[in-house]
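Enquirer: predicted coordinates and the sequence they were generated for:
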Amino acid sequence: MLIDAHQHFWNPDRGDYGWLSGPFAPIRRIFTPDDLSPELAANGVNATVLVQTWSSVDETRAFLTLASATPFIAGVVGWVDLTAANVADVIAELKAGQGGTYLVGIRHQVHDEPDADWLLRPDVRRGLQAVADHGLVYDLLLKPRELPAALKTVQAFPHLRFVIDHIAKPDIRGHGFSAWAELMAPFAAERGHVWCKLSGMVTEADWENWTLVDLQPYIDEVLRLFGPSRVLYGSDWPVCRVAGGYTKWLAALKQAIAARTAIEHAQILGGSAQELYRLSLSDIAK
């Protein structure tokens, strides 16, 4: 079972997509399941996790409804305002609504917050407790700047499952391995409840010229720190389209882990995602 643990859909005319400009302009258009389905079929991908794209509960509701009607979507990582006093009630309402059983996680664009310590705010921590109480995962969307606060956060919530998206977006193009690896190293002690996604790497590299040589040290370090049972594959589609596309990234990842055992392959390419998000894969045949 091959699971893509990180993909998106969007309509740039119905949300906050100011970043879809400049070099990202080629992907400033509507993306739907009909666009992704051929990519999944061509690469033998069985199921996906659909991830929020902007700060909108309405988007989360729409994604849950879409999941209930789309055979390959096994889970949805949505958005709620963690700082809201009623955040627990909002999560409960989402779970009780249409497609609510597909809600597997919550995410916020932490790396866009002016405050590098945003995760440490008391109101945010109250929201994280609500995520934990509802049995959901919290996706950490970070850059290296936010890793110290993220480490304190995962240490403070040992009962909450976390996943670091896009390996925390190191500066692969600028050869930022050492600084990133130093900040990531302490998370190894927390891997009992922290996972890491091998996703979003190609857009942190040289879009036009990246090769596996550029990515391999990062992939190897993530696997060393977290182990295959806590590492999972994600495409970051359609963002990956600006840097080689779906097939090129997945082929590179498979080559990067070619020397690993069949069991480790199965974990990285599907098992870890299923365990992290507690996916009910029988639903992909709905």
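Expert: That came through, no problem.

Enquirer: from here on, just use CA atoms for contacts and neighbour counts.
Expert: Will do.

Enquirer: distance across stretch 107-120, terminal residue to terminal residue?
Expert: One end of stretch 107-120 sits 15 Å from the other (C-alpha to C-alpha, to the nearest Å).

Enquirer: check what contacts it and list those residues.
Expert: Under the criterion C-alpha atoms under 8 Å, 6 or more residues apart in numbering, residues 52, 54-55, 77-80, 124-125, 138-143, 145-146, 149-150, 152-153 lie in contact with stretch 107-120.

Enquirer: make a PyMOL selection of the buried ones in those.
Expert: One line in PyMOL is enough to select the buried ones among the contacts of stretch 107-120; burial here means 16 or more other C-alpha atoms under 10 Å:
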select buried, resi 52+54+55+77+78+79+80+124+125+138+139+140+141+142+143+145+146+149+150+153
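
Enquirer: comparison target below:
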Amino acid sequence: MKLETLDLQIIDTHTHFYDPARPQGVPWPGQDDDFLYRRVMPEDYKSLAANQGVKGTVVVEASRWFEDNQWILDLAEADPFLVGFVGNIDIDSDDFESNLNHLAENPLFRGIRLGGGALGDVADQSFISRLDQLASLDLELDLLIDSSLLLSVNTISEKIPNLRIMINHIGHVPIDGQPPDKAWVEG
């Protein structure tokens, strides 16, 4: 069957939207990033992606500010092109469970994203219990990590086999024309 005859639903599974001109600004990207530090909103992305057949996107929140999760959900309420949302919640916060449950009330909310520094001690039962809450709500864990943490991800998957885990940016493997490093390949 020719590609032209297929009715494909292309969903971009990882976009970020932000506006540094908001009163509180943004924690990411930094003002020193000449390329990324600019307004990036759904209409900007749609003007590029729709021509490529993209029908929607899942937004991954890069901000560590909890209120920015709601800002994205408000954008999604106004724009059906935003078909899913991966939030950013401080997993070590005393408010983690209530924040998770609050976001989980929205059907667009699909999980949380943790950076490598927030991955935690996989031997810590409290940390594992919080990740298990994701699985019990049928949510996913997005990880922004490098190859040094792949063994920790394996441990998490063994301890919580029903937790869906997404590794963002292919584990930060360098794409430089050289074979990936051994740790990335073995991970």
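Expert: Structure's in. What do you need? Every value quoted in this text rests on a predicted model; they were computed, and no experiment measured them.

Enquirer: still on that earlier bit, now, the contacts of stretch 107-120 of structure 1 that are in helices?
Expert: Mapping the contacts of stretch 107-120 of structure 1 onto helices (DSSP state H) picks out 124-125, 149-150, 152-153.

Enquirer: so where do the helices sit in structure 2?
Expert: 42-49, 67-78, 96-104, 125-136, 150-159, 182-186.

Enquirer: columns distance to Ile167 of structure 2 on top of those helices, output as JSON lines?
Expert: Shown next, in JSON lines, are these (distance: least, C-alpha to C-alpha, whole Å):
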{"stretch": "helix 42-49", "distance to Ile167 of structure 2": "23"}
{"stretch": "helix 67-78", "distance to Ile167 of structure 2": "20"}
{"stretch": "helix 96-104", "distance to Ile167 of structure 2": "20"}
{"stretch": "helix 125-136", "distance to Ile167 of structure 2": "15"}
{"stretch": "helix 150-159", "distance to Ile167 of structure 2": "9"}
{"stretch": "helix 182-186", "distance to Ile167 of structure 2": "12"}
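
Enquirer: got a list of what Leu134 of structure 2 touches?
Expert: Neighbour list for Leu134 of structure 2: 111, 140-141, 163 [criterion: C-alpha under 8 Å, 6+ apart].

Enquirer: only whichever of the residues you listed are buried, select them in ChimeraX.
Expert: Applied in ChimeraX, the following selects the buried portion of these according to 16+ other C-alpha under 10 Å:
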select :111,140,141,163
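
Enquirer: so which of the contacts of Leu134 of structure 2 are in strands?
Expert: Among the contacts of Leu134 of structure 2, the members found in strands (DSSP state E) are 111, 140-141.

Enquirer: sorry, back to before: out of the ones in helices among the contacts of stretch 107-120 of structure 1, who's nearest Ser68 of structure 1?
Expert: Val124 (29.6 Å; C-alpha to C-alpha).

Enquirer: quick one: which two of the ones in helices among the contacts of stretch 107-120 of structure 1 are the most distant?
Expert: Farthest pair in those, by C-alpha to C-alpha: Val124 and Lys152, 13.1 Å.

Enquirer: longest helix anywhere in structure 1?
Expert: helix 212-226.

Enquirer: tell me what that one is packed against?
Expert: helix 177-184, strand 194-198, helix 246-256 (3 or more C-alpha pairs under 8 Å, 6 or more residues apart in numbering; DSSP states H and E).

Enquirer: so which elements touch the last one?
Expert: Helix 246-256 of structure 1 is packed against helix 33-43, helix 212-226, with contacts defined by 3+ C-alpha pairs under 8 Å, 6+ apart.

Enquirer: many thanks, we can stop here.
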